[in-house]
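Trainee: my questions concern the predicted model and sequence given below.
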Amino acid sequence: MTHRKKDAKKRFSFTRLVFGTVLLSMLAGVLFVEAYVNAEFHPDHSEGAGRQTRVPQSVIDGGPIIDTRNGAVHSYTLPAKTIALTFDDGPDPQWTPRIIEVLRRHNVNATFFVVGTQVTRHADIVAELARGGDEIGIHSFTHPRLDNLSQWQRELEYSQTQLAVIRATGRKSALLRLPYSSSANAIDDANWPLVQEAGQLGYLSVMTDTDSRDWSRPGVDAIVRGATPEGDKGSIVLMHDAGGDRAQTVEALDRFIPMMQQRGYTFTTVSGGLAKALAGSDIAVDAPATSADKRRALALVTAVSVADWIMELLRVLFLIVGVLTIGRTLALFLLAGRHARKRRSKTWRWGPPVVEPVSVIVPAYNEKEGIEAAVRSLAGGDHPGGIEVVVVDDGSTDGTAELVEAMGLPNVRVVRIPNGGKPNALNVGVALAKHDLIVMVDGDTVFEPDSVRHLVQPFADPTVGAVAGNVKVGNRGSIVARWQHIEYVIGFNLDRRLYDLLQVMPTIPGAIGAFRRQALRDIGGISHDTLAEDTDATMALCRTGWRVVYEERARAWTEAPSTLRQLWLQRYRWSYGTMQAMWKHRRSLVDRGPSGRFGRVGLPFIAFFGIALPLLAPLIDILLVYGLFFSSWKITTFAWLAMFGMQVLTAVVAFRLDKEKLRPLWVLPLQQFVYRQLMYIVLIQSMGTALTGARLRWHKLHRAGSAGSSAPVATMLSAGSPPASAPSGVSVSEPVAAQGGASELGRDDAGAPVGGGRFGADEPVDGWTSVGAGAPADGWPRTRAGTARLGSRPPAGTDAFGAAGAWPPADALRSAGAWPPADVRAAGPGEGAGGTAPADPPRRGVAQVPHASAPEHRVSEHTAVLYAVSRTRLLRSSSAAESEGEGS
């Protein structure tokens, strides 16, 4: 089974690699095609003649039509009073139709030397020219300096333009005008080999007799003078129907044609003038295209069309990115500033000071590097109501639990459970916690002395169900960690303020978050359905009508990944888990009440700014590279610097709001070229994983215990100091053993264990797990606070989370029995084994959404330990197989 899973994983990884490679190759190909077909060119006039030592004198002194086919050299001149109008660089969607209109009005045909890239985009114009009797010639595909290209590139320029013409007209053209050419007497040693080569490929080279110089827009009169031949000579006249504003050309043409007709001139095409010059001899200048030619032409035009379409899409997406970025920035500045001013006002109060005792749950899986600093900072908090710390050792193999026990802190308890994942560990901690105010903390996080006190103050407002704290990066020594420091400051001090004001907070960070027990009960506990259990739970809370707020004063220092690989694994899980949570709560989009409000406000915000914007952000870098090499580098650089400047301004505002020093911002430019690209790939990979339905495991990160390296020095409890809130007669250690292990549920005043026994050591009785050896005869383990039954069904209406009172809480121990049995799903709030227990009455003014029983937020099998701490529930074989090594 293991080998098959590994093989499947390798195949999936390989498939993703291939898919990603193909996608990137396609994008690179599209950009290459787009860059190729949009190559800038200079007007034909920009190149002058060079040396002419190898050009035959007959060509220099000859006519504008040069035939070098079959190895011979012939040149031809149009007869007297014959004009062939020629137009270069088109077709243009604006000016070519206007020129056609003038030609048709005067019943004149002309020859159009077209650029292949333009033909692929405006084939209908070329087709109209051909239908009207006008002639089509080749003017290259991208208008390059042909003498700077290799022979195969020149042939490609001709052949691609030919294919474009075939696609538009169905015929091949034998007329060619080289880019940057003029009259025959201007052919130099650099261009003569090109004329010879064109003849070998079957082309007639067409030069000019008179140049209207309309490209310079000298005025209508000057254009007419430039186009007029001397005396009665025949002439091939050069004009342009593209490459800029051609209004003067259109007006000059409308005057030039009737003026020359009055002088007795005849207007014809190049081939018509050549036939007239040869006195009836026929020289073929076009031919029908074959089926193979038409197929190749279709492929070429399709490739250019697709590249144009994708490039246009990229431009639209770039516009969307710009609008989203600007909109987000303005919203953050306005609302985040308003939030900070309101919360920092001297008159601001959540309500009466909250002095109720607090239970802090620390799920820990192999956290030996930082668990001692984390626990000591939590236990030494200055909250006046007292702090109880419950460390849930989630099957650690590195001695995490032993380290905590050895600290001897009187208000710290340790609970050992088999590895089942972070949600499972959190739910166990909640079930065994003494108090109704619950703080959840990662095992690598260090609190400041006043963090817990500040964190619970929002609970003075009865509508607040949870509080998000302010997470700071403690290990800022590496560049990677500094990048994350910048990201954390911006995210927590701008984004969370915005979400707080809109009352659509998407995530309570796992590093520091506080909950009411009632709020957790309303959502059925922490679900194992997604890899972002914090985001999942926060969304569920918002849907129930509880307010989730941000408390900036409650600061926690966490250890950020210090290597790119560790960062990749963490963000991959975060991104994928967020997508899972959004999909899970998608029904809120059509709900009413608080759930609908979150769905129609919160989810779009997360979708646009948490997924769409980061996914589209790579366009900035892609178009930057494209623009630098293939477009105007000045405009591109200016646009990129404007976007970067907006990011810098956002970062400065966030750092000022959080009272952070600006020195770390020096790494922000580097972040644009490394960190952002990594985040792009992570998000794209997460999206691919989500779309393919693959299962992503929780990746445990390696810790160095450096979370508190930048944190203020916390007040620590000594081993002999009194507990913050511990009832008399209760031990500070509570190992809940795995299969066959001992279980101490408490000690009496004499220090003797109470309720010692083995979970799962005895066989179930009547479908319920028994307490095992060492339990009192009536099945009730006794403590000073009372009794709690472990082996029988609890009374109707008992909740799974326990109630406030002496530890261990009676309700929690009832829930820790085998209720419900193994064949019954985990009960929701107010449900018994058969779902018949009465539900808790709704709180006034707060809408209720029964997430615990709703399909989109059911309590997973991993979290059933809330209701049954038994062999059946804790030691599920599938759990061991699926969650082995899951980090808490």
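Mentor: It's in. Predicted, not measured: the structure shown is a model, and the values here were computed from it. Numbers count the residues shown, from 1 in each chain.
Trainee: from now on I want contacts and neighbour counts done on CA atoms only, so please keep to that.
Mentor: Fine.
Trainee: right, and the helix or strand after the longest strand along the chain?
Mentor: The longest strand of the chain (DSSP state E) is strand 547-558. Sequence-wise, the next helix or strand downstream of strand 547-558 (DSSP states H and E) is helix 564-584.
Trainee: alright, now check it against this:
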Amino acid sequence: MTNRRRRKSPSRRSRTRQITPRTHWLLLSVLTATLSAALLLQGYTHHMFGITSDNVTGTRGRNDSVPSKVAHGGPVIANAATSPYTARVKAHTVALTFDDGPDPTWTPQILDILRRNHVHATFFVVGTQVVAHPELVRRIVADGHQIGIHTFTHPDLAHLAPWQRSLELRETQLAVAGAAGVTTALLRPPYSADNAALDDADWSVLKQAGAAGYVTVLATQDADDWQRPGVDRILANATPHGPAGQIVLMHDAGGDRSQTVAALASLVPRLKARGFEFTTVSDAVGMTAPVQPAGFGEHLQGLALIKVLQGGDWVVWFLGLLMYAAGAISVLRAAAVLIAARRHRRMRTRRRGRSWGPPVVEPVSVIVPAYNESAGIEAAVRSLLASDHPVEIIVVDDGSTDGTADLVDSLRLPVRVIRQQNAGKPAALNAGLAVATYDLVVMVDGDTVFEPDTVRTIVQPFADLRVGAVSGNAKVVNRGGLLGRWQHIEYVVGFNLDRRLFDLAECMPTVPGAVGAFRRHALLDLGGVSDVTLAEDTDLTMALCRNGWRVVYEEGAKAWTEAPASLNALWRQRYRWCYGTLQAMWKHRGALVQRGAAGKLGRRGLIYLLLFQVLLPLLAPVVDVFALYGLIFLDPVRIIGLWLAFLLLQLLMGLYAFRLDGERPGPLWSLPLQQFVYRQLMYLVVIQSVFTAMTGSRLRWQRMERYGSLQAPIGAEKTLNGHPPQEPGFAQPTPYDGFSYAAPYDEYAQPSPHYGLRQPAPHETPHW
């Protein structure tokens, strides 16, 4: 059986570790790159520049390179790159021009006034506004008005690099082509004035635009409506003082244009009464057809640009909504766990006086599943023998290749050693259950050391006959270095605060494999420990809850365990935990619609896990990308303030959790750094686990490297009658400050379905 399983493992490993993860990260990279590109484009188009007042930006420079015939010529400038010439407006002719639009409020009102008076005008549109309101551009063209471009984001072109100028013009042209199916040769640079105001920098812009085929349109009469000086003042500014033709500059967007609308309604009839004719810029100077139908390809490119930018707007809105929702949910979660922790502490304080019932003094069977645990098995066994409660210790060697069983035998301690072929941790636990003498069973990993009172403390809740399992308090022993501190913080703040909440809500989803106690007959009723998931402890705990048993948390039952000391080892461990938890959640999804204890697990525990251990981690990278977007394009002070507020909330939670666990708060100084490395790693673990589950891949057991950082009690020899050893010598584990590798890393083989205890057949319905 073992050889057959080993022959299959290379292909399984290839499928799970090479093909699937590579596809995961390729897809994630593509999605992240696409999202980042969309956000960069959206940020550039909406936040790098913007429509502001038409007041000339900055101090005008020298105008030595501006040709005299341009500086003193007409407002329409063509062929600026080669042989520039200008054109003036015919006498008694007015070309109304409107900048910065289209705007959904003011542009329709202006179009209505022009239609009523049978007047055509020229609209210089901004690309971002075209993207936001393409229907208005179509209406402008359909009503017979002329289109010109006013750049894409309304920057001062004189301050941009040549490539940025080209991009501004090209993107605006595409937007117009996509919206209305036309292209235009008319350009009005933002913040431009009349010919006399041109300087050398402005002239370089006009020459580059001329080389690209654009005709620049300046103004001869500025209504100054952007200042909102009042309707009468706008009328005065826009009214010609003689018979000379004029190009009048007004605005249909960029702010409140109610005064512009009111002034326009009076201006047109008044000038018509004086004999002025209204027409477009091209007709006013005798230009031939500057607006042409767009080619099919250009029209498609423009449509694509509009859809991409509109999609970017939606994405930014949705991400902002998600970020605020995630923040609100996180705050609610923090409040819930802190309130629950406080209530749990009060409940524990009250319980000290009356306890769970009569003291539990009956002996306990302790099962230690072991696979290549020679580095720490002696410390684990001796700590168990040093217990102040009578114990029967059963070490189940699951086909170790490093002499684990021989090492335990050589200690000549009152420990029962069972040897079996490599079949997986569930099979090892079931083998121990099959031979256990007592109904109360404690399960402990081979890399874990108990304190002398841990066994006695963890079994006291069994005085309540409703309790089927008890979760202990697993603590990290190797806390040296940032990685050790971060895991220590996670155990104390994350796991233990959640367990207090689950205990109060009576929906404990997991009794950790490092330190957990069970009623043996409750486990046998379930058919033993199932091997259908990789998180056998979570699966088993959920099954007990669904079978009507209460699962509680006893924080005083402390166990010291080794945590991974490298990012690679941590990844493997958390990947297995997360993937196994997803399997268990799916397996027990029926609890969502059940009643009683099962319903509490489903509607409280499973929803909590789904929300905070699956959905929020999946969204976290997106939120991080959006936070970077906010730092670059939005208000960085606000973004940093929100991050600091979130960090402060976590720090307060950490201080309270460390106080509850009796820990010194020193490691919390590393909490800010945890947000940039450890947090991202955990999110990536969840992402890969979800992808693996969605693709249906089977993940193998992955054993963590042992470093031998646990200390074994000296002379801990104890018989079942409860007599203490002569010199227990139990030493408090010291903080981790280095390690030496134990046996080479190996994996558990795929768990075998045959583990000695009866499991329900596939066609049977379990009795919950």
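Mentor: Nice, thanks for sending it over. From a predicted model like this one, the values you see are computed outputs, not experimental measurements.
Trainee: what's the TM-score here?
Mentor: The TM-score (TM-score structural alignment, normalised by the length of structure 2) is 0.89; 728 aligned residues with a CA RMSD of 2.7 Å.
Trainee: for the longest strand of structure 1, give me the average deviation versus structure 2.
Mentor: Compared with structure 2 after fitting, strand 547-558 of structure 1 has a mean deviation of 0.9 Å; criterion: mean CA distance after the TM-score superposition for structure 1.
Trainee: in what helix or strand does the residue most central in space within structure 2 lie?
Mentor: Computing the C-alpha centroid of structure 2 and ranking residues by CA atoms, centre = their mean puts Ala620 first, at 1.4 Å. Per DSSP H and E: Ala620 of structure 2 is located in helix 616-633.
Trainee: mean per-residue distance, the very next helix or strand once past that helix versus structure 1.
Mentor: Reading on from helix 616-633 of structure 2 to the C-terminus, the next helix or strand found by DSSP H and E is helix 636-660. Superposed on structure 1, helix 636-660 of structure 2 shows a mean distance of 2.0 Å to its aligned residues (mean CA distance after the TM-score superposition for structure 1).
Trainee: how close does the aligned partner of Ala379 of structure 1 in structure 2 get to Asn473 of structure 2?
Mentor: Structural correspondence for Ala379 of structure 1 with respect to structure 2 (TM-score structural alignment): Leu385. Leu385 of structure 2 sits 19 Å away from Asn473 of structure 2, going by CA to CA, to the nearest Å.
Trainee: comparing those two, which residue is more hemmed in?
Mentor: Higher neighbour count among Leu385 of structure 2 and Asn473: Leu385, with 29 against 25, using other CA atoms under 10 Å.
Trainee: spit out the contact partners of that one.
Mentor: By CA atoms under 8 Å, 6 or more residues apart in numbering, the residues touching Leu385 of structure 2 are Val391, Ile393, Ala716, Glu717, Lys718.
Trainee: who wins on neighbours among those?
Mentor: Going by other CA under 10 Å, Val391 tops the contacts of Leu385 of structure 2 with 27 neighbours.
Trainee: I figured that one hits Val364, correct?
Mentor: Yes: using CA atoms under 8 Å, Val391 of structure 2 makes contact with Val364 at a distance of 4.8 Å.
Trainee: and what about the closest residue to Ser853 of structure 1 other than its chain neighbours, helix, strand or coil?
Mentor: Leaving aside its chain neighbours, Ser853 of structure 1 sits nearest to Gly828 (6.0 Å; criterion: CA to CA, 6 or more residues apart in numbering). Here Gly828 of structure 1 is coil, with the state taken from DSSP: H, G, I helix; E, B strand; the rest coil.
Trainee: any idea how far Leu305 of structure 2 is from Gly312 of structure 2?
Mentor: Distance, Gly312 of structure 2 to Leu305 of structure 2, by CA to CA: 10 Å.
Trainee: in a strand, Gly468 of structure 2, correct?
Mentor: Yes: secondary structure assignment places Gly468 of structure 2 in a strand (three-state DSSP).
Trainee: quick check, nearest of the contacts of Leu385 of structure 2 to Leu322 of structure 2?
Mentor: The nearest member of these to Leu322 of structure 2, counting by CA to CA, is Ile393 at 50.9 Å.
Trainee: tell me who's in contact with that closest one.
Mentor: Ser365, Val366, Ile367, Val368, Val381, Leu384, Leu385, Pro414, Val415, Arg416.
Trainee: let's see it at 6 Å
Mentor: Neighbour list for Ile393 of structure 2: Ser365, Val366, Val415 [criterion: CA atoms under 6 Å, 6 or more residues apart in numbering].
Trainee: one step back: map the residue nearest to the centre of structure 2 onto structure 1.
Mentor: Looking across to structure 1 (by TM-score structural alignment), Ala620 of structure 2 lines up with Ala617.
Trainee: neighbours of Ser305 of structure 1, how many?
Mentor: Look at Ser305 of structure 1: counted by other CA under 10 Å, it has 16 neighbours.
Trainee: what of the one 3 residues further on?
Mentor: By other CA under 10 Å, the residues close to Asp308 of structure 1 number 19.
Trainee: also Ala431 of structure 2?
Mentor: Neighbour count for Ala431 of structure 2, taken as other CA under 10 Å: 26.
Trainee: A strand includes it, no?
Mentor: No: the assignment for Ala431 of structure 2 by three-state DSSP gives helix, which leaves it out of any strand.
Trainee: from Arg698 of structure 2, how far off is it?
Mentor: For Ala431 of structure 2, the distance to Arg698 of structure 2 (CA to CA) stands at 24 Å.
Trainee: repeat that for Val137 of structure 2.
Mentor: Taking CA to CA as the measure, Val137 of structure 2 falls 55 Å from Arg698 of structure 2.
Trainee: could you do Val515 of structure 2 as well?
Mentor: Look at Val515 of structure 2 and Arg698 of structure 2: by CA to CA, they are 27 Å apart.
Trainee: please apply the same query to Ser400 of structure 2.
Mentor: 23 Å.
Trainee: what about those two, which has more around it?
Mentor: Neighbours per residue, other CA under 10 Å: of Ser400 of structure 2 and Arg698, the larger number sits with Ser400, 21 against 16.
Trainee: wait, that one touches Asn372, no?
Mentor: Yes: taking CA atoms under 6 Å as the definition, Ser400 of structure 2 is a contact partner of Asn372 at 4.8 Å.
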